[in-house]
Structure formats: C-alpha cells, structure tokens
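Novice: below is the structure, and that's it, no one-letter string:
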C-alpha cells in the first residue's frame, strides 16, 4: 500500500531532520507486519526489498528485531 511505502529522506546531508512522514510507530509496525508475513511465506529479503523498493538491509534489520517495532 502507498501509505506504508518506504519513502526516501528529503533531508540533505548535514541538515536537521524535519519530520518522520512514514516512520511513525503505527506505520512501521504495519509495514514490518506485512514483511513478516512475506518472510514467513518464504520470500527472501532481496525479494521483499525489491517489491517494496527499499534496501534489503532495511528488511534484515526488521527481521533481526523480530519484526517488532521498538518505541511508541
């Protein structure tokens, strides 16, 4: 879903962050939940990352955290 897509940062190097946009706890939890389902169905981190148009290390980070987003 578009609302859960991983959006690249618009922050230029050396500048302060302006807003999280799609990185709220609620959105990250939903996104990671979908990744968990895909992973359990046998998709590789590469396949999930390609489908979501993000880096595979992002998926691997979520997997290493048990697909459970940290703070609220």
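Specialist: That came in fine, so what should we check first? Note that this is a predicted model, so its numbers are computed, not measured.
Novice: switch to C-alpha atoms for all contacts and neighbour counts from now on
Specialist: Noted.
Novice: quick one, what contacts the residue lying closest to residue 39 once chain neighbours are set aside?
Specialist: The shortest distance from residue 39 to any residue other than its chain neighbours is 7.3 Å, reached at residue 45 (Cα to Cα, 6 or more residues apart in numbering). Contacts of residue 45 were listed using Cα atoms under 8 Å, 6 or more residues apart in numbering, and they are 39, 56, 59, 60.
Novice: and which of those residues is nearest residue 24?
Specialist: For the contacts of residue 45, the minimum distance to residue 24 (Cα to Cα) is 16.7 Å, reached by residue 59.
Novice: included below, for side-by-side comparison, is a second structure:
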C-alpha cells in the first residue's frame, strides 16, 4: 500500500512538473505576443499621425449657362466655341486645384472622355478643322 501511494505521489509530481514547464513556455510566448502587439499599436499610432490629411473638396456648383448637356438631335447653344471655352476654363481651374478628371466629369455630369479631350487639347477649344492634326491619346 505504501508503495502504491509513493508511486501515485511520484506520478502526480511528475505530471505537475510537466504542466508547470508547459505553462512557463506558454507564458513566455504570451509575453512575446503582448510585446509585438504593443509595438504594432505604436506603429499604427505613428502611421496615423504621419498620414496626410484628406483634402475636403468643395461641392461644385455648375453654372447653368455653360453646363454640359448632351445633344438630343437638336442644335444646342452650349456647344458654341465661346461656351466651350468657358466650360474648359472651369475644368482647367478645377484640375489644377487637384481634382481628378473623373471627379470633374461626375460633377459636370458628362463623360470622362470629354474632360480628357479638353485636357489633351490644352484646355483650349479650336475649330474642328484645326484639330485634325491631333493624335488620339489617353488621359
């Protein structure tokens, strides 16, 4: 009986030691994870502090006299060289202010290629015959 109790005690002690070693190993790994999480959170804070502030672009009000209206088979007054020159001047100012071609096209409710064409032509409309020498380029 005494021998059985000693064996049982020895088995308990052995198992307890093994469990303590495992728990120490897990504690060390957990400390490493905590340190790496702390480092990652510090880096995230630094990244957010260094991030450029997003520019708040103003809401564009499109003048009705020079707004872009697609042709419906009728002659439109907004297609004259004078009106197109005014429209393209607005687009140029907006483009130089940092707006993308797509943003300008959405604000003016026109096709992206229309604004690309204006940019490709140097923001200056010309008579159709003078434009024949231009190569087609993408924005």
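Specialist: Thanks, I have the structure now. Just so we're clear, the structure is a prediction, and the values are computed from it rather than from any experiment.
Novice: superposed, what's their TM-score?
Specialist: The pair, once superposed, lands on a TM-score of 0.85 when counted by TM-score structural alignment, normalised by the length of the first structure; 65 aligned residues with a Cα RMSD of 0.9 Å.
Novice: before we move on, the earlier item: quick check, nearest of the contacts of residue 45 of the first structure to residue 66 of the first structure?
Specialist: residue 60 (9.7 Å).
Novice: residue in the second structure matching the closest one?
Specialist: The equivalent of residue 60 of the first structure in the second structure is residue 116 (alignment by TM-score structural alignment).
Novice: what's the neighbour count on that match?
Specialist: 18 (other Cα atoms under 10 Å).
Novice: residue 3 of the first structure now?
Specialist: Residue 3 of the first structure: 10 neighbours (other Cα under 10 Å).
Novice: over to the one 3 residues further on?
Specialist: The number of residues packed near residue 6 of the first structure is 18, by other Cα under 10 Å.
Novice: scan the second structure for its longest helix.
Specialist: helix 2-50 (DSSP state H).
Novice: I meant to write the first structure there.
Specialist: helix 25-40.
Novice: ok, average deviation of it from the second structure?
Specialist: Superposing on the second structure places helix 25-40 of the first structure at an average distance of 0.4 Å from its equivalents, by mean Cα distance after the TM-score superposition for the first structure.
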